[in-house]
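>>> here is my input, please return the structure:
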Amino acid sequence: MPTQPLGPLRILYIEDDPDSQRLVQRLLEAEGYAVSIARDGLAGLELARQVRPALVLTDINITGMTGHEVATRLKEMPETRHAPVIALTAATLATDRERALVAGCDGYITKPIDVDTLPRQIARFLAGAREKVADDVKLQRLEEYRDSLVGRLETTVAELQKANAELRRMDKIKRDFVILAGHELRTPTTLIYGYTHLLKMELQQIGVENDRVTDMADRITAATKRLNEVVDAVINMSLIDSEQIELTLRPIQVENLLYSITQELQPVARQRQLTLSLADLSGFPPLPADEKYLRRALTNLIDNAIKYTPDGGAVAVEARLEGAALHLIVADTGIGIQPDE
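Predicted coordinates:
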């Protein structure tokens, strides 16, 4: 038997009716007990693990798990297996009492609550009193309880399967929408990109030199390219989430790939007075990978390092070979990530 903690004994009351909660809490606190309240069975079990009550009061007809199921679980949990579990319920039939006791309750108190006798009943159960069921009745009630648990399990499994099917349906609708929207967005962005390129060619052919128009065309081209990258990223995330992404693996020279990426990002780094360096990766073996997706992942990683590094800082790209594993490292002088994140 675990030793009782110092201070007032704590009682956990599992009840979904606010009026009953207030009445019992005020009554027991007036008697010197500490009272914790839970609104349903699952919340009651979690709270029981935290507060380790000396006694548990539970209604039978509560949301989620029933009071019977809560009592059964409390008697299995190491934090509460020694604590008396008392049913406090409006069900007054003898069979209701018997079902509660065989499920794991140690006592049975009926509503409406008698404010004069409840404190004495609580004290009696804390002192070791326990109610029992006759052996000839116990087996019958246990069979009824078993049948009810199997029935609830069957119903719950059917509901979960139905909910899972609905979630899969909604997920497919979302995935199809994202892919369709992505393809629909690609069409106008491709046209914008193409016509902007034609505009620049036309200006060159007719011999018109207009730096302002050329600059605007370059900005449109860059923005369109960025929009295409965002659309691709959204589609890829949808494919990854649905495990439908297809990878084309082939040997990739990591040195060449990282050199190409860092060269593309050098102008961005120079605008921020950042030093973007690449270690000597010559001699590293080819890496089997999908070049398109690996390039995108590494570009995002290095681009984020540049984005979150203060002006004048440094971003270094390195690699380390350990056995058959190749570790790619992007180190920067930015704010970093907290260890707990």
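>>> from here on, contacts and neighbour counts on C-alpha atoms
OK.
>>> so I11, which state does it fall into?
Here I11 is strand, with the state taken from DSSP: H, G, I helix; E, B strand; the rest coil.
>>> contacting residues for it?
Applying C-alpha atoms under 8 Å, 6 or more residues apart in numbering to I11 gives the contacts 33-36, 53-57.
>>> these in strands, which ones?
34-36, 55-57 (DSSP state E).
>>> another sequence for comparison is provided below:
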Amino acid sequence: MAEKRTILYIEDDAHARNLVRKILQRDFDVLTAQNGLEGLDILKQRTPDLVLTDLNLPDLSGEVIAARIRAIVGEGLPIVAMTAHNEKQVRERALAAGCIGYITKPIDSRTLVATIHDFLGGRTEQLGEADQRRATKEMQATLTSQLEQTVRKLQEDNAELRNLERAKTAFLTQVSHELRTPLTVLSGYIQMLCQQLQADPTVNPRYVELANMAATGLQRLHTVMNEVVVMARLAANQVDAFMAPVLIGDVARQAIEEYRTALERRRLRLEMSGDCWEQVIMADAALLRLAFSNLISNAIKATPDGGAPIGFHIGKQADVLHVRVSDHGIGIQPEQLRLLFKPFYTNIDVNRGRTSKTDFMGMGLGIGLTVVARIVEAHNGRAWASLLIVAVALG
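Predicted coordinates:
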């Protein structure tokens, strides 16, 4: 039995798409796409014997699709336009764009299979030289108009996105101000309560533990709130980085000290290496410390209790300052590396992880490394990741 020839049908109307597939599937292997871009994606993976395409698609016109197909596979693939418009001008533009013919709608189910066989057998419809020139000129004018409309729509969408971004940043900033004062007051009272409970030997130890848990939770909430606001403001270029000469080693050591207790509790060791710890750079010390803190937290969460040492390296490559934080923990798949700095991405199973900046497999909002990347970019640097290392280069 001869192998069926393949037809790719591009049509946004589901009813028409299903109808044509049912009519053709006994004689042909039918691939379908619901828009032009999907059709082009299919074409790049598998070359059919013939393409049927509607001329009025929501994303790309039939003329554009025909031109793109010709650019991808050349002149050998027959393209047949399907249109409900029977005007001579529409048909001529389709032929000028590279179609070998057209089929008018509504579809005649009795003749469609035979018509497809005719086109596969070499049937073509051609324009006269004068008609070809005129149709090509009209098609170019149509494509230019479509391009102008697309550019205008993109400009409008970009303006709307910028307005939404400004509104989001303003909202987050306002929320942070509204929350910061009561959080600060509450944290102060909780700290006082913890101190008083710890100083009273008659207090039930469970109450001391609960008070400490409340203090830790408030601190975590405060940290998350700050990270969200910093990320939003950095994304909107609304953070004023207070650049001043700073000793990078001092900033790194301050960030490391934040996790001293957690490292001891988890039986982990952090090893410092490199020969540029005493390097003075122009930086915003507070932002840089936040970036280093997030890098360390990320490595701690990826390392099991008592696991291999975490590395913190400050050195130079080609006169560019590099900071590398490495771990030998849970690892990451190579295809996930490009996603690490995307907002809200995490490679930890949300069903297994728990909220923590220092526990093994601890969960966060998935913005820690995004904040790192934005801070580094504000310092004219870049951030990247390999299988074991997250690194930054500072300009």
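>>> got a TM-score for the pair?
The TM-score (TM-score structural alignment, normalised by the length of structure 1) is 0.85; 332 aligned residues with a C-alpha RMSD of 2.9 Å.
>>> that older thread, out of the contacts of I11 of structure 1, grab the one that's most surrounded.
The residue in the contacts of I11 of structure 1 with the most neighbours, by other C-alpha atoms under 10 Å, is V56 (27 neighbours).
>>> what residue of structure 2 matches up with that one?
Alignment note (TM-score structural alignment): V56 of structure 1 maps to V51 of structure 2.
>>> which residue, other than its chain neighbours, is closest to the residue mapped onto A269 of structure 1 from structure 2?
Superposed on structure 2 with TM-score structural alignment, A269 of structure 1 falls opposite L263. Excluding its sequence neighbours, the residue lying closest to L263 of structure 2 (C-alpha to C-alpha, 6 or more residues apart in numbering) is R269, at 6.5 Å.
>>> that neighbour is in contact with I310, isn't it?
Yes - using C-alpha atoms under 8 Å, R269 of structure 2 makes contact with I310 at a distance of 6.2 Å.
>>> which positions within the strand or helix carrying L257 of structure 1 qualify as buried?
Element membership for L257 of structure 1 (DSSP states H and E) is helix 254-271. Neighbour-count burial for helix 254-271 of structure 1 flags 254-255, 258-259, 261-262, 268-269 (criterion: 16 or more other C-alpha atoms under 10 Å).
>>> can you give me the helices for structure 1?
18-30, 41-51, 67-74, 94-103, 118-126, 135-205, 211-241, 254-271, 291-307 (DSSP state H).
>>> what's the fifth one packed up against?
Secondary structure elements in contact with helix 118-126 of structure 1, counted by 3 or more C-alpha pairs under 8 Å, 6 or more residues apart in numbering; DSSP states H and E, are absent; no helix or strand qualifies.
>>> list the contacts of it.
27-28, 31, 54-55, 84, 107.
>>> among those residues, who's most crowded?
P84 leads the contacts of helix 118-126 of structure 1 on contacts (other C-alpha under 10 Å) with 26 neighbours.
>>> residues touching the match of A269 of structure 1, list them.
L263 of structure 2 neighbours (C-alpha under 8 Å, 6+ apart): 269-270, 300.
>>> for those residues, which ones persist in structure 1?
Compared against structure 1 with both residues aligned by TM-score structural alignment, their matches' C-alpha atoms under 8 Å, the contacts of L263 of structure 2 retain 269-270, 300.
>>> picking that back up, neighbour count and distance to M139 of structure 2 for the contacts of L263 of structure 2 - can I get that in CSV?
Listed next are those as CSV, based on neighbours: other C-alpha atoms under 10 Å; distance: C-alpha to C-alpha, whole Å:
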residue, neighbour count, distance to M139 of structure 2
R269, 16, 68
L270, 20, 66
I300, 30, 60
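>>> just curious, which of those is nearest to A283 of structure 2?
Among those, L270 lies closest to A283 of structure 2 (C-alpha to C-alpha), at 24.1 Å.
>>> which residues does the closest residue to that closest one other than its chain neighbours contact?
In space, and not counting its chain neighbours, L270 of structure 2 is closest to I310: 4.7 Å by C-alpha to C-alpha, 6+ apart. Listed by C-alpha under 8 Å, 6+ apart, the contact partners of I310 of structure 2 are 268-271, 299-300, 325-328.
>>> pull out the buried residues from those.
268-270, 299-300, 325-328.
>>> next, give me the two most distant ones among the residues you listed.
L268 and V325 (14.3 Å).
>>> equivalent range in structure 1 for stretch 161-172 of structure 2?
Under the alignment (TM-score structural alignment), stretch 161-172 of structure 2 falls on residues 167-178 in structure 1.
>>> same question for stretch 115-128 of structure 2.
Using TM-score structural alignment, stretch 115-128 of structure 2 pairs with 121-134 in structure 1.
>>> can you measure across that stretch, start residue to end residue?
One end of stretch 121-134 of structure 1 sits 21 Å from the other (C-alpha to C-alpha, to the nearest Å).
>>> so which bits of it are buried?
Residues of stretch 121-134 of structure 1 classed as buried by neighbour count (16+ other C-alpha under 10 Å): 121-122, 125, 130.
>>> how far off centre is stretch 307-321 of structure 2?
Distance, stretch centre to chain centre, for stretch 307-321 of structure 2: 28 Å (C-alpha atoms, centre = their mean, to the nearest Å).
>>> thanks a lot, see you next time.
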